[in-house]
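Student: the following block contains a protein sequence and its predicted model.
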Amino acid sequence: MSTLFATLGPIATGDDPRPVVGVLQLTVGALFWWLAVREWRSRPGPGEEPEEPGWLSAVADLSWWRCCGLGALLAAVNPKNLGLTVAAGSTIGAAGLPAGQTAVAVLAFVLLGSSVMLAVAATGRLAGDRARPLLEALRGWLAANSATVMLILFVVLGASLVGDGLGTLL
């Protein structure tokens, strides 16, 4: 998707892509802030046990290859990823880079965005059963802190994109 926006950015926006990119960044930033508010309102109350995220329980018994496939599918439809991908692709496209540099920028975005999940998948794949205690501890931490992590992520991404959007427009 970032490739699509990076490729179509200059075509769709004409000679000066800044207004379109700025408005897109502001919109996606506001969407992230809305998601942060939604996350805050749905967090567990004091003394309540947080629910395990659905995606976390869904991958517990899948093979390595199926986990990778499911991860790619979920990444494509996740609002956080979708918003960030649209913003990144538009920014890369608006930079007016030659095709080769655009491809490198998109590849760098994809690899950096996937690096944590690739590291976890590689750890499980390469270390096998020796990695199980570490991965189970990580799973428990994610289940207990998912709402907090997502809240912070949404606030920071929203602030970054709103700041970038204002900087682009002003």
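Tutor: Yes, it's here.
Student: hey, let's count contacts and neighbours off CA atoms from now on
Tutor: Will do.
Student: in the chain, where's the longest helix?
Tutor: Using DSSP state H to define each element, the chain has its longest helix at helix 132-169.
Student: that one packs against which elements?
Tutor: Under the contact criterion of 3 or more CA pairs under 8 Å, 6 or more residues apart in numbering; DSSP states H and E, the helices and strands touching helix 132-169 comprise helix 18-41, helix 99-127.
Student: tell me which residues in that helix are buried?
Tutor: Of the residues in helix 132-169, those with enough neighbours to count as buried (16 or more other CA atoms under 10 Å) are 135, 139, 142-144, 146-147, 150-151, 153-159, 161-165, 168.
Student: before we move on, what about stretch 64-73?
Tutor: 67, 68, 70.
Student: what's next to it, contact-wise?
Tutor: 59, 121, 125 (CA atoms under 8 Å, 6 or more residues apart in numbering).
Student: here comes the other one, which I'd like you to weigh against the first:
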Amino acid sequence: MLVVLADLLTIGVAIAISPLTIVAVILMATSGKGRTNGTAFILGCYLFAVVFVGVLVLLGRSSGTDEPDSGSHLLVDVVEIILGLGLLALAVLQWRNRASTDPPKWMAHIDGLTIGKAFLIGVLISGPLSPKDLPLLVAAGGRISQASLPVEEIVAVVLIFGVIGVAAAAVPWLISVVSPGKVEQRLTGMRVWLVSNHSVIMTVLFVILGVKLVASGVMDLAG
């Protein structure tokens, strides 16, 4: 199990390093809603990742992806290569748009979010509306489904992977819970920096992850 988690660590950390997700939690925290909306938002991110990856693993294992010589196993490797190439293409697009530092329009309405809407945005931003996270979750699901582990360990891997994916966003949430009086002072500088450098951060992540996925898929096919 530890070997599988180590293999997934890069993907999990890359999902965690999502500037806009972290900024959203910071905005909730600095508006005084970190304990409520921030909690709902992070739960939305976590639950989507766990359920989505879990379903992919279930589908993959039912089709025999945990058997090294199966066609399904090879298909996962091919999909991983395609996803890696897609991330490299996104890196080029992100770099071309690096001059834009404006946050998404929905962030301007974060102060007025209800708990339900905060949860829904967490679900959407953690995959369906994320050009980075969705392919990474697909790759993670494929990787886990290929592992020859008992069911209980597979479940543990999926749950731990989900925790890794929300770890960075949980930091400003934790500050809002532990030290609500100092949230503005501690998080404002981080928010400004993340928004200003969003494109560069995403470009670097896209390149690193694209190369990793392509290399992993090619090595599996060759081995």
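Tutor: Nice, I can see it. Keep in mind it's a predicted model, so treat the numbers as computed, not measured.
Student: picking up where we left off before, so for residue 88 of structure 1, which of the helices and strands packed on helix 132-169 of structure 1 sits nearest?
Tutor: Checking these against residue 88 of structure 1 by CA to CA gives helix 99-127 as the closest, at 7.8 Å.
Student: that closest one maps to which residues in structure 2?
Tutor: Applying TM-score structural alignment, one finds that helix 99-127 of structure 1 aligns to the residue range 151-179 of structure 2.
Student: buried set for the matching stretch?
Tutor: By neighbour count with 16+ other CA under 10 Å, stretch 151-179 of structure 2 contains the buried residues 154-155, 157-159, 161-170, 172-177.
Student: repeat for stretch 11-23 of structure 1
Tutor: In stretch 11-23 of structure 1, residues buried by neighbour count (16+ other CA under 10 Å) are 13, 17, 18, 20, 21, 22, 23.
Student: and the gap between the closest residue to the first one other than its chain neighbours and residue 9 of structure 1?
Tutor: This means residue 13 of structure 1. Using CA to CA, 6 or more residues apart in numbering and skipping the chain neighbours, the partner closest in space to residue 13 of structure 1 is residue 20 (6.7 Å). Residue 20 of structure 1 is 9 Å from residue 9 of structure 1, where distance means CA to CA, to the nearest Å.
Student: swap in residue 93 of structure 1?
Tutor: Here the criterion is CA to CA. By it, residue 93 of structure 1 lies 4 Å from residue 9 of structure 1.
Student: who has more neighbours, these two?
Tutor: residue 93 (29 against 22; other CA atoms under 10 Å).
Student: nearest residue to that one in space, please, no chain neighbours.
Tutor: Take residue 93 of structure 1 and drop its neighbours on the chain: the residue closest to it by CA to CA, 6+ apart is residue 6, 3.6 Å away.
Student: tell me which residue of structure 2 matches up with that neighbour.
Tutor: Counting by TM-score structural alignment, which is the criterion used here, residue 6 of structure 1 corresponds to residue 57 in structure 2.
Student: who touches its match in this structure?
Tutor: When contacts are taken as CA under 8 Å, 6+ apart, residue 57 of structure 2 is in contact with 141, 142, 144, 145.
Student: CSV for those residues, including distance to residue 19 of structure 2 and secondary structure?
Tutor: Shown next, in CSV, are the contacts of residue 57 of structure 2 (distance: CA to CA, whole Å; DSSP: H, G, I helix; E, B strand; the rest coil):
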residue, distance to residue 19 of structure 2, secondary structure
141, 23, helix
142, 25, helix
144, 26, helix
145, 29, helix
